[in-house]
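Novice: This is the structure alone, sequence omitted:
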């Protein structure tokens, strides 16, 4: 099974770069076979690469607000058209709709960060957000084992 992760986030806006940090954690883990696509502020810039890779499963990872800071939420968006709240203006239904056109399964992985830590120009991800990324990394490992068991 081909698996991919599309990270979304501005690495110049502090904790908004939490998913890029997550991507680097996954790349360092030899036991995981995930292709990471760093979408930054313009995830659509990675669509042609994702389409070419043609994953069976893709996780769209993004920093979000509005839930308990530090929480990590996994949502199956393969058949969902509801709006997801993130720290970006790209409407999630458009992104998800496009990905569903060539990916069998689409999951959303939301990493809740403190909105105060994404407002200013800052290249550093806070220790709190790094811990959230580590929790998300554990979720990715769980997802990896679930989908490996089904094949």
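Specialist: Received the coordinates, thanks. Everything quoted here is computed from the prediction, not taken from an experiment.

Novice: drop to CA atoms for contacts and neighbour counts, all remaining ones
Specialist: Will do.

Novice: Now the residue nearest to the spatial centre of the chain: which helix or strand?
Specialist: Closest to where the C-alpha atoms of the chain average out (CA atoms, centre = their mean) is residue 61, at 1.0 Å. Using DSSP states H and E, residue 61 sits in strand 57-64.

Novice: Please tell me how far that strand is from the chain's geometric centre.
Specialist: Relative to its chain's centre, strand 57-64 lies at 2 Å (CA atoms, centre = their mean, to the nearest Å).

Novice: Tell me which other helices or strands it touches.
Specialist: When contacts are defined as 3 or more CA pairs under 8 Å, 6 or more residues apart in numbering; DSSP states H and E, strand 57-64 sits against strand 3-8, helix 18-28, strand 105-112.

Novice: got the contact list for that strand?
Specialist: 1-9, 15-19, 85-87, 103-113 (CA atoms under 8 Å, 6 or more residues apart in numbering).

Novice: which residue ranges form the helices in this structure?
Specialist: In the chain, the helices defined using DSSP state H lie at 18-28, 47-53, 92-100, 127-149.

Novice: Take these and write them to JSON lines, including distance to residue 39 and mean neighbour count.
Specialist: JSON lines is the format used below for the helices of the chain (distance: least, CA to CA, whole Å; neighbours: other CA atoms under 10 Å):
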{"stretch": "helix 18-28", "distance to residue 39": "9", "mean neighbour count": "21"}
{"stretch": "helix 47-53", "distance to residue 39": "9", "mean neighbour count": "14"}
{"stretch": "helix 92-100", "distance to residue 39": "11", "mean neighbour count": "17"}
{"stretch": "helix 127-149", "distance to residue 39": "17", "mean neighbour count": "16"}
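
Novice: take the one below as the second:
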């Protein structure tokens, strides 16, 4: 069976965007859990009026006002999540699987966070998960996760 690449799937998901908002979620003090903020930091130079980058760290709920104010057509959440795959694997998590994956260490479940945002907003939500290797106290990504993150950064730059 043909498996669509992450690049092709993301390109398809955002093909009709008018404003993209990237939300990086994670704890930079817990190694691979910091992959979301790492990606936001590395994409800082693509920020514009229609590409918004937010580093939410471990409190994405603190950014609901900013997200509403920006009124994006697409919200792309990037976070480490346990998907039972190899460390560094990057996947677009299907909507129906969103509740079934283990999402890192945040004060509010991202599933609940998305439901809350969707109550008053009309935008497409895309969740990009990156399989972590370790999520213990350390201030750097592990090599496989950094490679996966850098590949995703390259893909985003190519399709934006």
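Specialist: Yep, that arrived. Predicted model only: the values in this text are computed from it and were never measured.

Novice: Aligned against structure 2, show me the partner of the residue nearest to the centre of structure 1.
Specialist: Applying TM-score structural alignment, one finds that residue 61 of structure 1 aligns to residue 78 in structure 2.

Novice: Number of residues surrounding the residue mapped onto residue 130 of structure 2 from structure 1?
Specialist: Matched to structure 1 by TM-score structural alignment, residue 130 of structure 2 sits across from residue 111. Residues within reach of residue 111 of structure 1, counting by other CA atoms under 10 Å, total 29.

Novice: And stretch 141-151 of structure 1, how far out from the chain middle?
Specialist: 17 Å.

Novice: And for stretch 106-120 of structure 2?
Specialist: 14 Å.

Novice: Report the buried members of the contacts of strand 57-64 of structure 1.
Specialist: 3-9, 15-19, 85-87, 103, 105-113 (16 or more other CA atoms under 10 Å).

Novice: which residues does residue 73 of structure 1 contact?
Specialist: When contacts are counted by CA under 8 Å, 6+ apart, residue 73 of structure 1 touches 108-111.

Novice: Report the separation between it and residue 56 of structure 1.
Specialist: Distance, residue 73 of structure 1 to residue 56 of structure 1, using CA to CA, to the nearest Å: 21 Å.

Novice: And residue 92 of structure 1, by the same measure?
Specialist: In this view, residue 92 of structure 1 and residue 56 of structure 1 are 20 Å apart by CA to CA.

Novice: Ok, residue 62 of structure 1 next?
Specialist: 20 Å.

Novice: more crowded one of these two?
Specialist: residue 62 (27 against 14).

Novice: quick one: that one from residue 111 of structure 1, how far?
Specialist: Distance, residue 62 of structure 1 to residue 111 of structure 1, using CA to CA: 6 Å.

Novice: Give me the common contacts of the two.
Specialist: 18-19.

Novice: Identify the spatial nearest neighbour of residue 63 of structure 2, chain neighbours not counted.
Specialist: residue 56 (6.9 Å; CA to CA, 6 or more residues apart in numbering).

Novice: Quick one: map residue 146 of structure 2 onto structure 1.
Specialist: Aligned partner of residue 146 of structure 2 by TM-score structural alignment: residue 130.

Novice: show me the contacts for its match.
Specialist: The contact partners of residue 130 of structure 1, by CA under 8 Å, 6+ apart, come to 18, 21.
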